[in-house]
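J.: This is the structure alone, sequence omitted:
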């Protein structure tokens, strides 16, 4: 199944479908900044916001992490997971330099 969305005013076909807000995510394991494995189940009982982006070292992606860090303080019983393909060390460096403590960065790095 495919779905058409618009990106910068142009139609783009995506494979499968885009999850709807509030839908249940499948379990996954990612790597935390201390190199430990983290699963979605570790945040049971909390709402989860997944900010998934390619690299924290790009302007738009960095801006999204900053914005989610700001918004995370305004949402009760919610954890914001910022997920990228960056090494955990790069994520930690960025958040440390920016003073971002309200989001949890996770890496897809194996």
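T.: Now that the structure is in, tell me what you want to look at. Here the structure is a predicted model, which is why all the values come from computation and not from measurement.

J.: CA only for contacts and neighbour counts going forward, please
T.: OK.

J.: Pretty sure residue 69 sits in a helix.
T.: Yes: assigned with DSSP: H, G, I helix; E, B strand; the rest coil, residue 69 falls within a helix.

J.: Next, count neighbours for it.
T.: 21 (other C-alpha atoms under 10 Å).

J.: got it, and residue 11?
T.: 11.

J.: how about it, what does it touch?
T.: 4-5 (C-alpha atoms under 8 Å, 6 or more residues apart in numbering).

J.: Against that first model, consider the following:
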């Protein structure tokens, strides 16, 4: 994981969002097809190099795991309002990189 850390915003409803600009995300992720920006209710938000065949659960572990070892609720893959919501049933499936925009690969763990 690199040193690139986003600024985090916490809503009064419990949502957590990163404040990477679209340009920052493009610059951080476009030099490798296997990098994603990950943020939300995890211990180490930032850019993660994703091994071939990695599941969402493994990617979350690469980012230090879920805060306070709480249960996984879901994740938004892509940049809102686009992308897709992944549920607990998809946690142990291989992450499909086709879910992402060509340039911006972001995961927000809820």
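T.: Great, that's in hand. The structure presented is a predicted model; accordingly, all values stated were derived computationally and were not measured.

J.: TM-score for the pair, please.
T.: In this superposition the chains share a TM-score of 0.29, using TM-score structural alignment, normalised by the length of structure 1; 55 aligned residues with a C-alpha RMSD of 4.2 Å.

J.: burial of residue 75 of structure 2, as a residue count?
T.: The tally of other residues near residue 75 of structure 2 (other C-alpha under 10 Å) stands at 22.

J.: Sorry, slip of the keys, the one I care about is residue 31 of structure 1.
T.: The burial count for residue 31 of structure 1: 19, using other C-alpha under 10 Å.

J.: before we move on, what about residue 25 of structure 2?
T.: Around residue 25 of structure 2 there are 18 residues (other C-alpha under 10 Å).

J.: Am I right that it sits in a strand?
T.: No: according to three-state DSSP, the state of residue 25 of structure 2 is helix, so it is not within a strand.

J.: Test my guess that it contacts residue 37.
T.: Yes: when contacts are counted by C-alpha atoms under 8 Å, residue 25 of structure 2 is listed as touching residue 37 (7.2 Å).

J.: Residue 22 of structure 2: neighbouring residues, count only.
T.: 12.

J.: what element comes up after the top strand by length along structure 2 heading to the C-terminus?
T.: Determined from DSSP state E, the single longest strand within structure 2 is strand 35-40. For strand 35-40 of structure 2, the following helix or strand on the C-terminal side (DSSP states H and E) is strand 46-49.

J.: buried residues in the next helix or strand after that next one?
T.: Note on strand 46-49 of structure 2: by DSSP H and E, the next helix or strand toward the C-terminus is helix 56-62. Neighbour-count burial for helix 56-62 of structure 2 flags 56-60, 62 (criterion: 16 or more other C-alpha atoms under 10 Å).

J.: Output the residues you listed in TSV; the columns should cover distance to residue 75 of structure 2.
T.: Below are these laid out as TSV (distance: C-alpha to C-alpha, whole Å):
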residue	distance to residue 75 of structure 2
56	9
57	11
58	13
59	12
60	10
62	15
